[in-house]
Each structure stands twice: as structure tokens, then as C-alpha cells.
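Enquirer: predicted model and sequence below, questions to follow.
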Amino acid sequence: MIQPQVLAVSETLPGRVNALQTAEIRPQVSGIIKRRLFEQGAEIKKGTPLFQINAAPFEAEVSSAQAGLLRAKAANDKAQQQAAHLRPLMKTGAVSRQSFDEAIANARQAAADVAQASAALRRKELDLSFATVGAPISGRIDQALVSEEAYVTASDSTPLARIYQKDPIYVDIHQPAGVYHQLRQQSASQKATTTGVPVKILLPGGAVYHQPGRILFSGISVDTATGDVIVRIEVSNPNRELLPGMFVRVEIPRQHYEDALMVPQ
């Protein structure tokens, strides 16, 4: 006797793994790489020092800017004192109005020179801090793409290294545009969470990945070249088994029947 039963119909499609976030490490100042401060392939935290650019030129520029600021402050003190000294003399007529106005202008120029020298010092200190290249995000860092003693600039086309944030990680697949509405309806009928429909990830060897994925409806976009929908799937990757660029297969549920009637083929 044929009995109604629950039936789930799914489709297996190829997908490509993409990092949650990728950062290219680039210098913000020019100089010679003196040291690499990380182990290639290691997990690092945001702000971890990665490369040390020769800091001697920047330290010298900071010292020069500090000296320039001291000179500007000394000139400013003298100009302010001169203006203060002439003010009562101008009121009594001991000095001309023109001499007093010139002293006031010199005092204002000296104050502006102090502000400019302070800004120049802050810029040189910033350049000195950029000599230590830090990690902009947390993640796993790839191999170094430049060697020690190499000269680098901010305009180089090749980054120093790349950092990949791999947990969680994304898997992208391509589907016809009509699938989007089908998945939304399925999510509502199965009372799935608003963040996505659960799917299975199949590794290159055919084994089922131990962490389920979920379709992110906020991550769905249309490929303008083909008209297909790019469906983004988020999956936990605590052991870093899924690597960016890897091809996997994704088992996506298509239909769900609560009372399907099954007969032998």
C-alpha cells in the first residue's frame, strides 16, 4: 500500500569558495624592507606588525621637523613679545602706527609658522609609523610576495602579502534568475530563518563537509553578463578546510513535499 511521506528534492551544483574578506598588504611609504615579522601561513590579529621598512630616513626627518618646530616657536615668542612691547608705546605716540601694525603682522605670521611646523612634524611622525606595516584585518596570511632588502613603494602593483579571513567563508554558485523567488518561497514554506536556506557542501573528494551552509538572500546578485543569479552561501570554516579559490559542489534543496506519494520506478 502506498503511504504519503516526506520528500525533499535537491540539486547539486558546482561552486567556488571565496574568502569572507581579503586584504592586500601595501606600504604607505617608500623604502627598503629590512625584516619580515610574521610566519607565512599563520593566523594573525588585526594590527600585528608584518613588515619593517628601514626607519632611519624617517627618524632623521622627524628630528629635522622637531628642530624646525623649535625654531618656529622661538621666532613666535620673539614676535609676540615685540608686539606686546610696542602696544603701550604706540598709545603714547612713542612709535608709529605703521611700526606697530608691522609688529602685529609679524606676530601673526610667526604663529602661523608654528602651526605649519607642527603639522609638518605630525606628518613626519606619521611616515615613521608607516615604516612598520601592520595587518589591517584578522585572518590567515599567505606567503610574502617580496623579499627582505627589496625596495618598495606605495604605487607598486604587487602587494607585500595577502590576508584572507576564512571563518566563516563564502561559496558562490550561479543559477537562473527564477531560482531566487523559488528559494524565497521555499524559505517561507519551511519556516527557515530569514538569514538563509540550509544547504550541504560536498568536498572535492565527494565527502559531505561537516558544517552546513546557508543561503544568504542579502548576498544574491545578478550577473549582468549572463543574467544568472549569483547565489552566495555562508559556511563555518573553523578548521580552515575550505580554501579561497577551491571548487566544491553544493547540494541545494529544490522542493519539499510533506505528503509525497512514492511508487517504484
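Expert: Thanks, I have it.

Enquirer: contacts, neighbours, all on C-alpha from now
Expert: Noted.

Enquirer: buried sites along the longest helix seen in the chain?
Expert: Assignment by DSSP state H gives helix 56-92 as the longest helix of the chain. Across helix 56-92, burial judged by 16 or more other C-alpha atoms under 10 Å covers 58-59, 61-62, 65-66, 68-69, 72-73, 75-76, 79-80, 82-83, 86-87, 90.

Enquirer: residue 103 should be in a helix, yeah?
Expert: Yes. Counting by DSSP: H, G, I helix; E, B strand; the rest coil, one finds residue 103 located in a helix.

Enquirer: chain neighbours aside, what residue packs nearest to it?
Expert: Closest residue to residue 103 apart from its sequence neighbours, by C-alpha to C-alpha, 6 or more residues apart in numbering: residue 83 at 5.1 Å.

Enquirer: mind listing what that neighbour touches?
Expert: In this structure, residue 83 makes contact with 100, 103-104, 107, judged by C-alpha atoms under 8 Å, 6 or more residues apart in numbering.

Enquirer: presented hereafter is structure B, for comparison with structure A:
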Amino acid sequence: MRIEVRPGRQVIGGAAASALLALAACGGGGGDATKAKEKGGAPGQSGPVTVGYVVVQPTSVPTTSELPGRTVAYQSSEVRPQVSGVIQRRFFTEGAIVKRGQPLYQIDPSLYRASANQASANVANAQATYEAAKIRADRYKPLAQMEAISAQDYTDAVATQRQAAATIAVNRAQLDTARVNLRFTTVPAPITGRIGRSLFTVGALVSSTQTDPLATIQQLDPMFVDIQQSSANLLALRRSLASGGAVPARAEVTLKLEDGSDYGIKGAVEFAEVVVDPSTGTVTLRARFPNPNGLLLPGMFVRAVFSQSIQQNAFLVPQTAITRDAKGNATLYVVGANNRAEQRTVTAERTQGAYWVVIDGLKAGDKVITQGLANVKPKTPLQPVPADTPQKVQAPSPEQMDKMSSAKGKAG
């Protein structure tokens, strides 16, 4: 409540006000205390306590969670050689953006080119053999029909033709393999993204069986954030959704970076893992964020803030109105019947900004006392006014000033 002085009146000082209160108390005598007791107030209390209240109504409140997370590249690929040889050239700049299929390294192609040429020659040889076998089989066919040659000779000629055709197929497969290996001597980028440092230099011998990659490419726009949520909290959320006390919310996520600043671009949760990590007891939720400026880098520690559900029929009560008893129960005062204070025990498990979220113990239209609680006890008579209503204080009248002067003279 705010205190407001009417214009045109003089406000007395602290000492004069104290004297005025003492004079009023002396003038009232014991009758005022008796009347206060009859009204239900405390002894010495001259009248009802002025309090400020707010009228609460049920609303839908999102269940907001703030959980830790780590950034992960949207795509990550290790560049590896598929053939063995010496690196002759490197075609990229470390740290640059490379496109899928762009040449990155050139491995010495001499041996693979020779193998391809040999395989091509083998195919040509097999084709010549096949043509000779085919001509012989065609020539033996009418002779075998006239019984000029034995049937076995014709059968052998046809078999030789088929063997020659199979040899062509084998040699063509070998030629394809040789050409593929020759193509692998140029190492391309498997994905589009930002490439890191090169782990091998020109002149290094690389192998298709080595464990170390040549380089790593990562796609950083968009970016994944892996969020860790307690399996117990996830179980409670699912039970709340199943009971109908809450409804699913669109999982829109905001990020807080390592320096405490907001990322500024919102993301969305895409899926949740179906297994619980036995070492931490958490479930991983994965969110995706646009990263057009490259501010997010893989491995950064962040905090994700998002709403997983919406609590229905909840009350938002200012935090100043709720206190905790010795057992930890949340209590508050409401304006009851006949303007008397009524204490309530409510269920308030979390806060939302400057409010407690109360899910039990209140009903629509209750007047919750938020101001003037210092002198409020159960059944205390109240003079309720809406919260933040200005309180008008008047200067004492001339008669009261005369009494104060007389009282000061007698005291002197």
C-alpha cells in the first residue's frame, strides 16, 4: 500500500505523531480494549487492520525447465583415404567451408592408373577370344547337323564360347574395380561444412586401413543441443500428462550461453532418447537451433530453457503472500467471511517469475492478502482494499494540536 498526503494539509513530524497516538490511547481508556476484544481484534488494537489483496483466477501456466546441455554438430564426417599411397596435393584451406564432392587431397595415382590400363587390356583380350570361339561354334553348328563332325566337337565349341563370354565379364569387373580405385586417389568432401586442420601433409604415406582421419568436416548450421533431463522428472511429467492435470506444450527452447547471455534465436526439441543413461540417471533430449552466424560451436556448455507442459487451472500468487510453516507447508491469508482473516494451506511447488504457482487450496475469486501481513493473524478483523491502493493520511486538526501541546506541557 502507498501512503498519500492530501494537499493543503500539514503533516506532523515523528515526535508529534507519537504524542498524538499516546494521547489517543490515553483518551480511549479501557473501553477501547474491551471493544477490540469484542470485535475479535488484539488488545490495544483500535480497529480492523487495513490490508491489500489481489483477486486470483485460475489460468494455464507453462511448466518451465532449465536444464544443462552440450552443443553437437548437425553433421560430422571424418575424411579418410580409401586407397593407399603418398599424398601429392592438398586442395583446401584449413578452416574453410567445403562443398560436398569437392576434391580435398590427391594421392599418387600411378599404380592405380596402371592397374586400370591392365584391366582394360584384359577385357580387350577376352573379347578377341570370345569372337574366335563364337565363329568356331557358328561354323560347327551346320556341320554337326549334317553329321560331318561329331556332336561332341560342336558341344565343346559352344562351351568354349561361353567361357570366353564369362572371361569378358570377369575382366570388365576387374576394370571397374581398377577405375574405382583410380577415382579414389582423389579424396572428395563427403558432406558440406567447415573443415578443420589437416592431420597429414603433402608427402605423407596414407593407407585405407589407418585409424586417423585426414581431416574432419562439421556442418554447424543448424546445430544440435543435447539436453540432459532427470528420468524421475520425466516420469513425473508423463504421469501429469496422463492424469489430465497438464497438456503437452510446444517444445520451443531458448538458450543461455556460457557467459550467461541469451543466444537470441529459439530452437525446438526434435526427439527424446528411449533409454536412460545408467551412469547419470538422465535421458537425452535433442533440440535443433539455427546457427547462421556460427556463434554456436560443437562442445559448448549451455543451459536450455523450455516448456514441456502447461498446468491447467493453476493460480499465480505473488511470492510476498506465501510463507512456510515449521513443516514446510505453504500458507497464505485470504479475506474470509465478515472481512476476517482466514489462513489457508496451499500446494505451491514451484515459482514462475514473481509468482508462486498454486495448484491446490484456492478457488476462483479468492481475495489473497499480499500487503499488510505483519499484523494479520487468523480471524483478525480486516479492512481490505485492492493491492497498491493509495492510503490517505490527514494532518491533525487544531483541537488535536492543542491537546498535544497540553500533554507536552504536563510532561515537562
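Expert: Done, it's in. Keep in mind that this is a model prediction, so the values were computed, not measured.

Enquirer: any idea what the TM-score is?
Expert: The pair, once superposed, lands on a TM-score of 0.88 when counted by TM-score structural alignment, normalised by the length of structure 1; 261 aligned residues with a C-alpha RMSD of 2.5 Å.

Enquirer: equivalent range in structure 1 for stretch 341-352 of structure 2?
Expert: Taking TM-score structural alignment as the measure, structure 1 aligns no residues with stretch 341-352 of structure 2.

Enquirer: how distant is that stretch from the center of its chain?
Expert: 29 Å (C-alpha atoms, centre = their mean, to the nearest Å).

Enquirer: buried residues in it?
Expert: By 16+ other C-alpha under 10 Å, the buried positions in stretch 341-352 of structure 2 come out as 341-348, 351.

Enquirer: what do you get for stretch 35-50 of structure 1?
Expert: Neighbour-count burial for stretch 35-50 of structure 1 [16+ other C-alpha under 10 Å]: 36, 38, 44, 48-50.

Enquirer: ok, so of the residues you listed, who is nearest residue 230 of structure 1?
Expert: Taking C-alpha to C-alpha as the measure, residue 44 is the one of those closest to residue 230 of structure 1, at 30.7 Å.

Enquirer: show me where the stretch 1-150 of structure 1 has strands.
Expert: Ranges of strands within the stretch 1-150 of structure 1 are 4-25, 31-36, 43-44, 49-53, 132-134, 139-141, based on DSSP state E, counting those that start in this stretch.

Enquirer: of those, flag the one that's most buried.
Expert: strand 139-141 (a mean of 23; mean count of other C-alpha atoms under 10 Å).

Enquirer: in structure 2, what residues pair with that strand?
Expert: Using TM-score structural alignment, strand 139-141 of structure 1 lines up with residues 193-195 of structure 2.

Enquirer: name the nearest residue to the residue most central in space within structure 2, ignoring sequence neighbours.
Expert: Centroid check for structure 2 by C-alpha atoms, centre = their mean gives residue 304 as the closest residue, at 3.9 Å. Excluding its sequence neighbours, the residue lying closest to residue 304 of structure 2 (C-alpha to C-alpha, 6+ apart) is residue 255, at 4.7 Å.

Enquirer: how about that neighbour, what's its match in structure 1?
Expert: The criterion is TM-score structural alignment: under it, residue 255 of structure 2 has residue 201 as its aligned partner in structure 1.

Enquirer: now do the SS call for its match.
Expert: Per three-state DSSP, residue 201 of structure 1 ends up strand.

Enquirer: surely it and residue 249 touch.
Expert: Yes. Judged on C-alpha atoms under 8 Å, residue 201 of structure 1 makes contact with residue 249 at a distance of 6.0 Å.

Enquirer: those two: who's more crowded?
Expert: Taking other C-alpha atoms under 10 Å, residue 201 of structure 1 and residue 249 do not tie; residue 201 has more neighbours (26 against 20).

Enquirer: residues touching the more buried one, list them.
Expert: By C-alpha under 8 Å, 6+ apart, the neighbours of residue 201 of structure 1 are 208-209, 211-213, 248-251.

Enquirer: top of those by neighbour count?
Expert: The most crowded member of the contacts of residue 201 of structure 1, judged by other C-alpha under 10 Å, is residue 213 (26 neighbours).
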